[in-house]
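A.B. asks: Below are the sequence and a predicted model; questions follow.
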Amino acid sequence: MRIGFDAKRYFLNQTGLGNYSRDLVRILEQYCPENDYIKYTPKLRGAWLDSAEFRKTTRLPEGRLNNIFSSLWRNSGIVKDLKRDNIDIFHGLSGEIPMGLKENHIKSVVTMHDLIFLKYPKLYKGIDRYIYNKKFKYAVNNADKVVAISEQTKRDIMEFYGIPAERIEVIYQGCHPAFKTIKTEVQKENLRKKYNLPNQFILNVGSIEPRKNAFQIVKAVENLDIPLIIIGKTTEYAKQIKAYIVEKGLENRIFLMQGFTMEELSVIYAMADVFVYPSLYEGFGIPIIEALYSGTPVVTTNSGVFPEAGGPFSYYINPQDIGEIQYAISSILNSSNMRDEMIVKGLAFAQQFNDDKIAKNWNSLYTDIV
């Protein structure tokens, strides 16, 4: 099979949708090398190698107009390139597919990550909600198969777009292989010295925005004798957290950090005593999986997708209840038996997200569509 990917996020996004795209293509190339995988992107950024293999598997817009109006190319003009390249299936990796695929007899599948803009509309500008809704609605109604990254996202697609259950497949996402390797004490100590990290700490990773709810963790650990590290890009919400930290004199115990490589981040996960993730809503919650693979106990939200991602051996809390979050952290820190059980059984649960299983599910789906 020849499979074409909407690779805009693959090349241009360094987190979230970009990580999903890069991981999935990597997994397929490794475990299903019998297929051809072609990545279509409106532009490139960063140090992508212009090797013969890169040129063979990557396509950019051709012609002056397609380069000037690259969004239009991605929305419809790309179909001519797909036909020229004899693509059997086009895979929209981030909730979008171009118009004109059916008319040109090109099969399609779209990955839907979440419908946050519909669940929490106040978090988005009106114009953004309009654009997302238009693109997503077209994709789920016109793709030959819709893939949700969780049962929660599947339910949301059925609720908001009226798509029947039989048209939606659930295929979980994996995580970067860096999180699946055992870290040595030397690796941990070197990183600790490099960034002056504390010997023990609570960890939170993700975009620092209201939906992720990191402020509740700050308030929960305020009276606990253990540092907190929050890793994510600076936002207005992060500035509010920083102001609170200064107001309460917590500068030596609570740290907001960013800029780590994936390998460094995986070591930090493995160093943490507890991973706390009281997000209000996610399509899946990949940081939970990263923590489970890293052998770090997880405290997360007791509803939505979170029990699906965290499994039966994570600790679930009401994300708005500071006391519950504090009690959960204290319980894990004060019970080595509980912590050990969460580590061992959490890692066992995470094996369902292994690369080989994800590749098998996707290859079966592609084959069925063709």
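C.D. replies: Sure thing, it's come through.

A.B. asks: hey, let's count contacts and neighbours off CA atoms from now on
C.D. replies: Will do.

A.B. asks: Can you give me the distance of Thr367 to Val170?
C.D. replies: According to Cα to Cα, to the nearest Å, Thr367 and Val170 sit 16 Å apart.

A.B. asks: Those two: which has the busier surroundings?
C.D. replies: Val170 (17 against 10; other Cα atoms under 10 Å).

A.B. asks: Please name the residues that touch the closest residue to the more buried one other than its chain neighbours.
C.D. replies: Spatially, and ignoring its direct neighbours in sequence, Val170 is nearest to Ala148 (4.8 Å; Cα to Cα, 6 or more residues apart in numbering). Neighbouring residues of Ala148 by Cα atoms under 8 Å, 6 or more residues apart in numbering: Thr111, Met112, His113, Lys154, Ile168, Glu169, Val170, Ile171, Tyr172.

A.B. asks: The third one against Gln152, yeah?
C.D. replies: No. At 9.9 Å, His113 and Gln152 do not qualify as touching, with contact defined as Cα atoms under 8 Å.

A.B. asks: Identify the contacts common to those two.
C.D. replies: By Cα under 8 Å, 6+ apart, the residues touching both His113 and Gln152 are Gly283, Phe284.

A.B. asks: Which one's more surrounded, those two?
C.D. replies: With neighbours defined as other Cα under 10 Å, His113 and Gln152 compare such that His113 has more, 24 against 21.

A.B. asks: second one coming, line it up with the first:
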Amino acid sequence: NTFHDMGFLLYPHFYPPVKRWYFGKRMRTFLQRTSHVVAVSHSTATSIGALFPEYRDKISVIYPGTDHLLAAPEETPSERAVAPPYILAVNTLEIRKHTPFIVEVFDYLRHNFPCNHRLLIIGQRANGYHALRRAIRQSPYRADILLKNTVSTARLMQYYRDCDFFINASVYEGFGFTPFEAIQFDCPVFLYRNNTVREIIGNHPYTFPEMQAERWGEAIWKALNNRFVNRISRKDLQSYSWKNTTHATLNLFHKMLTGEETQVVH
């Protein structure tokens, strides 16, 4: 079995009651039925081991790839594009994604600097949707905030390419794909330093350990004027490919069947 995150046990207040009930009831059943657990990050593996120590020796970490959109076929998007310049945020609109904070950062940039960007937020509705709508209504720059619940893959790829930068304030992730998708398109990203950002990116100056709109806004504006010279590079994600994920998964299967490691020749 593959476990993507343990948020419903670590941060239950971020989840609706029905989801807490379901996963809380089913988690041990999933573990009892499995011969081995695959965690998508060391953070997730550590959490599983801490909450269910009897399974600690049955856990392997296999990172997902982050290069899937680069392999997607080039298509002409059917829906109308958003004209640059704009700031991009992509996430399911859950409470834990902390999307209203992104509106705060946008408001700070527009109020304090000659910033003419719009803010484009893309995400499926979830339990944080109404809080985000409220934040948008209260923004003095709400006319320049665009919210889309769904877009095509082709259009999403274009948005990653054309935005000036990407911003993500998710409090907790099992892995968290969208910031890494953005990086793969050479998009400058500014991220809350959550568990997986610390694990994969580290203490990069474009990551922040707290939710302070002023600090984010000042750092972003400085980086924008410096042409994002310190941006996180796609080279930093070279090892997070689906090819490596496949090799690691096949190696785990081989080990479970034979008890031996296999050497994959690249």
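C.D. replies: Thanks, I have the structure now. From a predicted model like this one, the values you see are computed outputs, not experimental measurements.

A.B. asks: Quick check: TM-score for this pair?
C.D. replies: Scored against TM-score structural alignment, normalised by the length of the second structure, the superposed chains reach a TM-score of 0.84; 251 aligned residues with a Cα RMSD of 2.6 Å.

A.B. asks: Just list the residues touching Tyr161 of the first structure, thanks.
C.D. replies: Residues near Tyr161 of the first structure by Cα under 8 Å, 6+ apart: Lys137, Val140.

A.B. asks: Tell me the spacing between it and Glu169 of the first structure.
C.D. replies: Taken as Cα to Cα, the span from Tyr161 of the first structure to Glu169 of the first structure is 15 Å.

A.B. asks: what do you get for Lys145 of the first structure?
C.D. replies: From Lys145 of the first structure to Glu169 of the first structure the distance is 7 Å (Cα to Cα).

A.B. asks: Those two - which one has more neighbours?
C.D. replies: Taking other Cα under 10 Å, Lys145 of the first structure and Glu169 do not tie; Lys145 has more neighbours (23 against 18).

A.B. asks: Is the more buried one in contact with Ile171, as I believe?
C.D. replies: No. Taking contacts as Cα under 8 Å, Lys145 of the first structure lies outside contact range of Ile171: 11.8 Å.

A.B. asks: Please pull up the equivalent of the residue nearest to Val170 of the first structure in the second structure.
C.D. replies: Aligned counterpart of Ala148 of the first structure in the second structure: Ala39 (TM-score structural alignment).

A.B. asks: From Thr246 of the second structure, how far off is its match?
C.D. replies: 14 Å.

A.B. asks: Check Arg137 of the second structure too.
C.D. replies: Counting by Cα to Cα, the gap from Arg137 of the second structure to Thr246 of the second structure is 45 Å.

A.B. asks: How about Thr99 of the second structure?
C.D. replies: Taken as Cα to Cα, the span from Thr99 of the second structure to Thr246 of the second structure is 33 Å.

A.B. asks: Those two: which has the busier surroundings?
C.D. replies: Using other Cα under 10 Å, the more surrounded residue of Thr99 of the second structure and Thr246 is Thr99, with 28 against 15.

A.B. asks: which residue lines up with that one in the first structure?
C.D. replies: Thr99 of the second structure maps onto Ala214 in the first structure, by TM-score structural alignment.

A.B. asks: what's the answer for Arg161 of the second structure, then?
C.D. replies: Checking TM-score structural alignment: Arg161 of the second structure goes with Ala270.

A.B. asks: give me every residue that touches that match.
C.D. replies: If you count contacts by Cα under 8 Å, 6+ apart, then Ala270 of the first structure has Lys183, Ala291, Ser294, Gly295, Thr296 around it.

A.B. asks: Those residues in strands, which ones?
C.D. replies: Here DSSP state E is the test, and those give no hits in strands at all.

A.B. asks: For Lys107 of the first structure, state which of these is nearest.
C.D. replies: Relative to Lys107 of the first structure, the closest of those is Ala291; by Cα to Cα it sits at 36.2 Å.

A.B. asks: Tell me the residue in the second structure aligned with that closest one.
C.D. replies: So Ala291 of the first structure corresponds to Ala182, using TM-score structural alignment.

A.B. asks: Spell out for me which residue occupies the centre of the second structure.
C.D. replies: Gly176 (3.0 Å; Cα atoms, centre = their mean).

A.B. asks: what about the strands in the first structure?
C.D. replies: 2-6, 36-40, 58-59, 89-92, 107-112, 145-148, 168-170, 202-205, 228-231, 254-257, 274-277, 298-301, 315-317.

A.B. asks: any idea how far stretch 285-302 of the first structure is from the chain center?
C.D. replies: 13 Å (Cα atoms, centre = their mean, to the nearest Å).

A.B. asks: Tell me the span between the first and last residue of it.
C.D. replies: Stretch 285-302 of the first structure: ends 13 Å apart by Cα to Cα.

A.B. asks: again with stretch 247-266 of the first structure
C.D. replies: Terminal-residue distance, stretch 247-266 of the first structure (Cα to Cα): 31 Å.
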